[in-house]
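# Quick one, structure for this:
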Amino acid sequence: MTTAVWSSAAWLAEATGWLDNQLADAGRVRTGPVSQPHLRPWGTVLTAPTDRGQVWLKAPGPETAFEVPLYGLLARVAPDSVLAPIAADVDHGRLLLPDGGAPLGDGLAAEDLPDALAAVVPQYAELQRTLAAHVGDLLTFGLADMRPAALPERLDEAVEAIGRYLGRHASDDDHTALRRVAAARPTVAEWCDRLTGGVATASLDHNDLHVWNVLTTPSGRRRFYDWGDAVVAHPFASMLVTLGFLRSELHLTDDDPRLLRVRDAYLAGFAELGSRAELVTELELACRVGSIARSLVWLRAVRAERFEHAGTFARAPLETLAALLTESPFDLG
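From the prediction side, this is the model:
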């Protein structure tokens, strides 16, 4: 699919017809017009009011079509933590979702971020523990394999693909950064070997977990959504974005008690697997190599457009990959 297809009258009419049919099957009625609030090279979203609340039709692009079957699995095995689709069409790659409430970040003051995240990450850790038994399904759906054993090759892929994407736009500093990362491959392979032999087994990594990707109802029920960046990885790699987001928003050092409170609240969900020191070491290592997966997700997003049209995000894949070698394991680049 392309933005031209998703914005065409023919596609919109067909998608609206599907939406109405699925609503009818679910005993709902659309009460207003369908609008298209999001149209990006990697997917589009339609929304409409119904007699039982707002609904959302999500049509991911080919590279993130795994979201459609993924939502079905999540709804079956972790129904209290995700939105259950009203309908899903795997063949055509689209979902119909109910409204899940406001993002957790809505109206949240910066100083309240640590408490909000510390309250939600234990629920996310529980979801990951549940999903660890379904890694085979996740890979079958098409989620990228970013488990530690695969990451050295993924590093090679990222270096080559980012260099190709930058092309004539690459500066001397860009070339230097790519060479440094490529030269670090033996060290990265050693880190990955350590993680492969670690205490936590692979699971689902949301790969973009922050307060804007958690929905909360007026009653306080929290659910995770927007799984388009998800990969199969070491579970602790999820904290790269969570802790990196908190670190960046509040300008924290890695030893700040506010950041450590969120980290420890998450690790409490894995407490029986090892000592606190073992878990902390493994989390920091998983977050560090997690920048490889993040860089490839960024690349997937920006290369849908020409470099000149990517704006401030054009160098995000390189900056994220280069963070692999920075002092902090929670540096987002």
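# Going by C-alpha atoms from here, please, whenever you check contacts or count neighbours.
OK.
# buried sites along the longest helix belonging to the chain?
Determined from DSSP state H, the single longest helix within the chain is helix 276-302. By 16 or more other C-alpha atoms under 10 Å, the buried positions in helix 276-302 come out as 279-280, 282-302.
# Please give the structure of this sequence too, so both can be compared:
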Amino acid sequence: MTGAPEGWVGGWIDVGLQLPSASERWRSAGYRDELRAWVARETGEPTSLEPVKVRAWASVWRAVTPGGVHYAKQNCATQPFEAALLAELVRLVPQHVVPLTAVDLDRGLLLTPDQGPVLGEGDLDTWRRVVAAGAALQRALVPHVDGLVAAGVSRLLPADAEEYVAQRLDGFAALPAGDRRALAPDRLAALRAHLPVVRRWAEQVAALGLPATLVHNDLHGNNVFDREDGLRFFDFGDALVMEPLAVLAIPLEMLAARLGAGPDDPRLWRVAEAALEVWSDRAPLAELRAALPAALQLGRLGRTETWLRCTPPMNDEELDSFAGAGAASLAALLDAPVLGHLPG
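Below is the predicted model of the structure:
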């Protein structure tokens, strides 16, 4: 697997890192030729090879080949691990993830066969299926965390949370004047004052005793296929090794926005409890519910790290849209959790 560039601090990306544009390379004729040659070696000469998505952080192409329709993906240099991670997941938990046709670990390329339409967001029962199946995947991976880290996935555990936030704040403070990625000075000061609160959240979540495992970090129905043998997950480019309840941060925030739901909405609790029940043999359900608001806050750190990893290869146009996403994700620690309430 292609190694991460210099600019990492304690396994986490440096806030100030800047790299050449990834999307401009992916849009070039040279990259198309390179990708076509690789697909041809793996499946036969494609009759069609067209981009489906080209973002600052990843490129996905649809290839029509003698072996059927496939999708090729490559992530940016600061999220290079997905190919190695998916290869490991296919080996360990093939029933939970999309199959792999081919992988190039040196270049971080992966090729998967067409799985049909995605599950989609659907109704509450669909969301419950997604989070419950996601938690089952997490349970299955608990014994294999060291292998996931060896594949390139970073750890961000409750014990790391306070140090992580402090490092991010130092990184934002060191950005030069006028940097579009900057965190506003008042937010910076407020977050520094909030570090003892982050420590208390981490202590509460750690006290549950749940094991570290894979957190997808973008869990929703558009990253899932509904196959005859169950749900199969894909798009692991944002993944981290965290405590397991952090995985609920993204689906609950998405669902709350869609429903216009507040922190006491029983519909959100119904979805959350489909995942909590998977862990109820490791901690009482009442304790899981009580710690969930703090876990959701710590889950926002996962999204912060994703945005900070995706920002270095952005060009000017992409920075116009996304430069402040990492700072905004970190500043969300000052907001109330999407579900439940924190102690006063």
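# Next, the TM-score between them, please.
TM-score for the superposed chains, counting by TM-score structural alignment, normalised by the length of the first structure: 0.87, backed by 320 aligned residues with a C-alpha RMSD of 2.5 Å.
# follow-up on the earlier one: quick one: whatever helix or strand comes next after the longest helix of the first structure aligns where in the second structure?
Going down the chain from helix 276-302 of the first structure, the next helix or strand is helix 316-322, by DSSP states H and E. Under TM-score structural alignment, the match for helix 316-322 of the first structure in the second structure covers residues 325-331.
# Contacts for that stretch next, please.
Residues outside stretch 325-331 of the second structure that contact it (C-alpha atoms under 8 Å, 6 or more residues apart in numbering): 165, 181-183, 187, 191, 300-301, 303-308.
# closest to Ala87 of the second structure among those?
Proximity of the contacts of stretch 325-331 of the second structure to Ala87 of the second structure (C-alpha to C-alpha) peaks at Thr306, which lies at 20.7 Å.
# Val262 of the first structure and Ala200 of the first structure, how far apart?
Val262 of the first structure sits 18 Å away from Ala200 of the first structure, going by C-alpha to C-alpha, to the nearest Å.
# What of Leu108 of the first structure?
32 Å.
# what do you get for Leu127 of the first structure?
Applying C-alpha to C-alpha, the value for Leu127 of the first structure to Ala200 of the first structure is 14 Å.
# quick one: which of these two has more around it?
Taking other C-alpha atoms under 10 Å, Leu127 of the first structure and Ala200 do not tie; Leu127 has more neighbours (22 against 19).
# Strands along the first structure, start to end?
Per DSSP state E, the first structure carries strands over the ranges 35-40, 43-48, 55-60, 87-89, 94-98, 102-103, 144-146, 203-205, 214-216, 222-224, 231-233.
# of all those, which lies closest to Asp254 of the first structure?
Among the strands of the first structure, strand 203-205 comes nearest to Asp254 of the first structure, with 21.6 Å by C-alpha to C-alpha.
# so the closest one corresponds to what in the second structure?
So strand 203-205 of the first structure sits over residues 213-215 in the second structure, by TM-score structural alignment.
# which residues sit against the matching stretch?
Under C-alpha under 8 Å, 6+ apart, the answer for stretch 213-215 of the second structure is 138-139, 141-142, 145, 148, 239-244, 246-247.
# Kindly recompute the last result at 10 Å.
For stretch 213-215 of the second structure, the surrounding residues in contact (C-alpha atoms under 10 Å, 6 or more residues apart in numbering) are 134-135, 137-146, 148-149, 153-157, 236, 238-248, 299, 302.
# wait, what's in contact with Val188 of the first structure?
The neighbours of Val188 of the first structure, taking C-alpha under 10 Å, 6+ apart as the test, are 148, 151-152, 155, 181-182, 194, 285, 288-289, 324-325.
# excluding its backbone neighbours, what's nearest the aligned partner of Leu141 of the second structure in the first structure?
Aligning on TM-score structural alignment places Leu141 of the second structure opposite Leu131 in the first structure. Leaving aside its chain neighbours, Leu131 of the first structure sits nearest to Ser203 (5.8 Å; criterion: C-alpha to C-alpha, 6 or more residues apart in numbering).
# Pull the number of nearby residues for that neighbour.
Counted with other C-alpha under 10 Å, residues neighbouring Ser203 of the first structure total 26.
# next one: Ala275 of the second structure
Neighbour number of Ala275 of the second structure under other C-alpha under 10 Å is 23.
# if I look at the equivalent of Asp115 of the first structure over in the second structure, how far off is Leu268 of the second structure?
Aligning on TM-score structural alignment places Asp115 of the first structure opposite Asp125 in the second structure. For Asp125 of the second structure, the distance to Leu268 of the second structure equals 11 Å [C-alpha to C-alpha].
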